[in-house]
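K.L.:
Provided below are the primary sequence and the corresponding predicted coordinates.
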Amino acid sequence: MPIIIVINDFPEVEDESEYEQLCAGVRLGIEQILTFATKKSNKLEYIAVITGKDSNAHVLSHLTRDYGSIRENLDRLTLPEKIDWREIISCINELIFEEWMMDGKTFVFCLVGERPTKLSKSRKRPATPEADFYFKFEFESHIQIMIMAEDGNMTKRYYEKVLAGNNQKGSIECVNWQNNDTISKKFTSSISLLSPPHIVTLLCGKISCQVQLYPPVKPFFGIVKHEQVNKRIGSKLKIYGFISLNDLASPPFFSKHFLIPTGSRTEDAPKKEDDRGNVPNVTVLLHGSLKVRQMAAVVQLAPNWFGLICSCSDSKKKSNLILYVLEAGSEPVTWLGDFTSMMISNELSDNNPFLSEKKSPFPIKTDERPSYNQPTISWIKSSGVQADIQKVVRFAKKLPEKENLFYKEVNRVKKAALSYGFTSLILGLSDILEREMTSNDSLSSSAKDHLSRTVAALRSPAACNVDFIISSK
């Protein structure tokens, strides 16, 4: 969840001591934002700083979690006088889409002086519909404008236009920059209201703990089995059981979130009285067990709405608990069946075939038995891709007898690769067929002609067209 700090439009101050005091007030306000982001529950915030340089918008710090580098840049901060607000918004749009490219709300903190920005006539844009673009963000946002003045009512009039262009998603605060206590309180209250942590209770049998979901889970609105469904996550997440990751495969999910334990020692509390790091926590138990056993926890978010908790490792040193929110309904993963009908494996009878033969009950076998093969390819696991490629190679070795089946499988794999956006697989298949053509001396000249024609077709630009059919003609 990015936070963009904008420093713009400060009046020229002739008194050097007064200017230094104003700069110190701006740094103190930004320091409150960095302090908020440093807390355990908010340590995932990305922050960028945009200011002015040579009458143009300038990115002082790109989106980063290295708050130390931001503080170093602030030591060399000079307050810009007036930068066209439309250039600032354009700079923010480019920054978000180049460095973030993720869904979710972006918080924009604007630190401005006591006077409004006046657009010069030379830089004023014509009143066309396209000009309104510069007054609007291209992503969901919340603007918090902090006017560094004791009484900034005159300045509010201009910045109300900015909020109007943002559909009024924001607010304006006046801050007395000569009072450090006022600066700290104003900035702390503003940033705290913008991002309240989403705290829920995680229940696992008779033990429980409070966790933060980051980012917060959005309500689910959609159509499930021809019915309109509106779901909101409850205050308790109850774990119903565990399932192997091999059976889970790669299920579709609505959203995913970090599970962050809230039982960490605060900075203000004494270490002996609030040393919660030594207190057992459910998240630590879950993280270790799920990672070692290669399993996922099935959790209920709300009535008839489920999710999956998995241990996810970004690197050797970083590992997190991730909540995958599934679509609402009792059957969000088709090959796992009805979640409400699941039971613990220990409750199965001793003569159950799944226990006696150590077989997995998944995927669920339906009563439907189609009398024809599926025309489409479903690659849930990597083994499915490998099996289809091997099938093409087997038919290639039996050319020209298996000519029709060979071209049929090549076109099926090509179409599936384009459907999944797996275009590199098409080039990989052409390399495999070329290797087979050059290394297999037992192939006839007719078979090599078919393979060379297929390799050329797969490498042609037309291969990226779904309607393009590779044939022997």
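P.N.:
Yep, it's here. Numbering: from 1, shown residues only.
K.L.:
switch to C-alpha atoms for all contacts and neighbour counts from now on
P.N.:
OK.
K.L.:
counting contacts, what elements does the longest helix along the chain pack onto?
P.N.:
Across the chain, the longest stretch assigned as helix under DSSP state H is helix 16-38. On a contact count with 3 or more Cα pairs under 8 Å, 6 or more residues apart in numbering; DSSP states H and E, helix 16-38 meets helix 67-75, helix 180-194.
K.L.:
Included below, for side-by-side comparison, is a second structure:
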Amino acid sequence: MPTIIAVDASLSMLRPVPGRNEHTYLSLATKGIQHLLDNFTAAGKLEHLALISYTTTAELKVDFTRDYDQIRQAVKKIETVDKACLLTMLKTSVSIMSTWGAQNLLQLVVFTDCGLGFGTTSISGFLETYAGKEADPEYAWLRTVANYNLNFICLGLHSDQYFTRALVMYQQLLDAALLKGQLFMTPVKNPETNEATSTPSHKSELGRTAVFELIERLCETSYKSTEVTLKCGSYFRMEAPVLLWPPTTPYEQPAVLGVEAEVRQIDQRIDVCGFLALSDIGSPATLSRHWVLPKVEREKTSRRSAGMAAVAKPAKLTLDTSNPNYELERLEQDIREFYAKDPKDTEESGDDADVTIVLKHSSGPQTEQQKECLCVLLHGALKMENMAALVRVGEKWYGFMYAFTDAKKKSNLMLNILPPGSNVIPWLGDLELLGFTEDLAPGETASFPVRADRRSYSQSSVVWIRQASLQSDVQKVLRHAKKMPDKTQHFYKELNRIRRAALALGFVELLEALAMLLEKECAHLTLNGASNECTVQLQHAATELRKTSNRDIKSTIVPHQKGGVPDASSSAAVASTAGYMY
């Protein structure tokens, strides 16, 4: 999810925090950003981040990047300037976010002491001006901001009346402009007992710990990946918890044919229904696309627990003898232990006739990288076989998983969620009626993929989106013209291709321009002593391009035959060869 981190760089951010003279509001914001970056780093650096500072103007410090060290260094160099203007920052974020389009989930995290501003640029002045003018073009940028998820980290104490009044104004701004946002602030204290309404703690004060708690709440609310269970087949070990990133969003299914509109969420369990070739699926319309990541438990171990773990032996899987698959389970465990052992951990004993291998116990427990992972197995199989897994994400709701390789040659397991319904890929038909090729009756052939005698997409097409493409096609015709009579057939083939494309696009002016070019080329070649056949064919082609009868896209211009007489409009350079028989 692209995220812009905005820092309030007004002079009020230099105020010391009441009761904590060692901190200013700006230093707390810096520590909060550092903690936010630590959370993103622990999650795998999945977010694209940008950093801006704003006062009366907004300045882009770091453009979108996954190199969080750049942002760490840039945050330390932010300098305060003058008063804060939140609206200027929101307008600037629209231009910065424009490169991501409207289909991405865009985030905006603002660290501020909730300054209201002064004069016409203040929030209160904006609300007075904005009332009743929601549809004016002047405020069209607010409709773009409404697609963002705004998160305000509000640095202040509730005992400060200016801060509490500012919170009300910020909430009024979100409500009046219909913006999706949330204000993160420290817990409100009970004035009678002077304790927080939640569990009383020193963390309720505005300090580093309180700011860290706000960041944790932010990550839990806006950056938590969707956790589901992925199951492949009936074998109980082919089931594992996975994370979907970006997190899935509710799908609002519109009302159709009397059916009421409803909001649908994907199930907590995703079942693999079968496998299809990627060429059979093609590129259907999808609602969203997500990375499928294995869930890794990150435990915070102390020094004492880490030392104890160093001497612990790896736990051995205990098998249930009453399980009907006990023999298969034991065989699988023996195979796993055989291939998992390290040659350095083995030693030979006995003589040459009877050599036994003794496996030494490793000194540490099995790491997360060494554990079995369904995502790794599924990703490797799909990548090697060039296939996709059809999965069920809800009732009559499907998607497909496949191995995707990005521009950096890094491969990932992806999930594309299709629109709800079982008939959402027209060329596949009903997804609930798919079967195996072995189920076909004797003599019956599969109806998919459909075989075409002549594929339209295999034919060469003319694309003139840029000027260089048109210029290249015209130069190709002129190159063939200079090599006539050897390239006569190639010349007319390219000429007819350009003529049909021009007629299909309604670009009839190109025909006259091309005729003039051929006449100029004819005169130029005549002066350079070109063959008579070359000049005759060029004049013939120019004449045919101007004829109204050749404005039919089905007609074809053919080469000038021997013994023909050119038109009276021939130039003087060609007139001397009019009676020439060849």
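P.N.:
Nice, thanks for sending it over. These numbers were taken from a predicted model, which means no experiment stands behind them.
K.L.:
Redo the helices and strands packed on helix 16-38 of structure 1 as JSON lines? Include distance to residue 294 of structure 1 and mean neighbour count.
P.N.:
Below are those laid out as JSON lines (distance: least, Cα to Cα, whole Å; neighbours: other Cα atoms under 10 Å):
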{"stretch": "helix 67-75", "distance to residue 294 of structure 1": "35", "mean neighbour count": "15"}
{"stretch": "helix 180-194", "distance to residue 294 of structure 1": "37", "mean neighbour count": "15"}
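K.L.:
Tell me which stretches of the stretch 101-250 of structure 2 form helices.
P.N.:
Using DSSP state H, counting those that start in this stretch, the helices of the stretch 101-250 of structure 2 run over 123-130, 140-145, 161-176, 208-222.
K.L.:
Just send those back as JSON lines, with distance to residue 231 of structure 2 too.
P.N.:
Below are the helices of the stretch 101-250 of structure 2 laid out as JSON lines (distance: least, Cα to Cα, whole Å):
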{"stretch": "helix 123-130", "distance to residue 231 of structure 2": "51"}
{"stretch": "helix 140-145", "distance to residue 231 of structure 2": "39"}
{"stretch": "helix 161-176", "distance to residue 231 of structure 2": "42"}
{"stretch": "helix 208-222", "distance to residue 231 of structure 2": "26"}
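K.L.:
for the ones you listed, which one sits closest to residue 285 of structure 2?
P.N.:
Minimum separation from residue 285 of structure 2 across these (Cα to Cα) falls at helix 140-145, 24.0 Å.
K.L.:
how about residue 152 of structure 1, what does it touch?
P.N.:
114-115, 174 (Cα atoms under 8 Å, 6 or more residues apart in numbering).
K.L.:
make that residue 235 of structure 1, sorry
P.N.:
Residue 235 of structure 1 touches 199-201, counting by Cα under 8 Å, 6+ apart.
K.L.:
Look up how far residue 215 of structure 1 lies from the spatially most central residue of structure 1.
P.N.:
Centroid check for structure 1 by Cα atoms, centre = their mean gives residue 102 as the closest residue, at 5.4 Å. As defined by Cα to Cα, to the nearest Å, residue 102 of structure 1 lies at a distance of 12 Å from residue 215 of structure 1.
K.L.:
Looking for the alignment partner of residue 183 of structure 1 in structure 2.
P.N.:
Aligning on TM-score structural alignment places residue 183 of structure 1 opposite residue 211 in structure 2.
K.L.:
Just give the number of residues close to the nearest residue to its match once chain neighbours are set aside.
P.N.:
Residue nearest to residue 211 of structure 2 in three dimensions, not counting chain neighbours: residue 32, with 5.9 Å by Cα to Cα, 6 or more residues apart in numbering. Counted with other Cα atoms under 10 Å, residues neighbouring residue 32 of structure 2 total 23.
K.L.:
Which residue in structure 1 occupies the aligned position of residue 32 of structure 2?
P.N.:
Checking TM-score structural alignment: residue 32 of structure 2 goes with residue 29.
K.L.:
In this structure that match contacts residue 184, no?
P.N.:
Yes. Counting by Cα atoms under 8 Å, residue 29 of structure 1 touches residue 184, with 6.4 Å between them.
K.L.:
Which other helices and strands does the helix or strand hosting residue 496 of structure 2 contact?
P.N.:
Per DSSP states H and E: residue 496 of structure 2 is located in helix 488-505. Contacts defined by 3+ Cα pairs under 8 Å, 6+ apart place helix 488-505 of structure 2 against helix 467-482, helix 509-527.
K.L.:
Any buried residues in the shortest one, and which?
P.N.:
Which is helix 467-482 of structure 2. 473, 477-478, 480-482 (16 or more other Cα atoms under 10 Å).
K.L.:
Over to the longest one?
P.N.:
Buried residues in helix 509-527 of structure 2, defined by neighbour count with 16+ other Cα under 10 Å: 511, 514-516, 518-519, 521-523, 525-526.
K.L.:
Output those residues as a markdown table; include the columns distance to residue 60 of structure 2.
P.N.:
Below are the buried residues of helix 509-527 of structure 2 laid out as a markdown table (distance: Cα to Cα, whole Å):
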| residue | distance to residue 60 of structure 2 |
| --- | --- |
| 511 | 50 |
| 514 | 50 |
| 515 | 53 |
| 516 | 53 |
| 518 | 54 |
| 519 | 56 |
| 521 | 55 |
| 522 | 58 |
| 523 | 59 |
| 525 | 59 |
| 526 | 62 |
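K.L.:
If anything else comes up later, I'll come back, but that's it for now.
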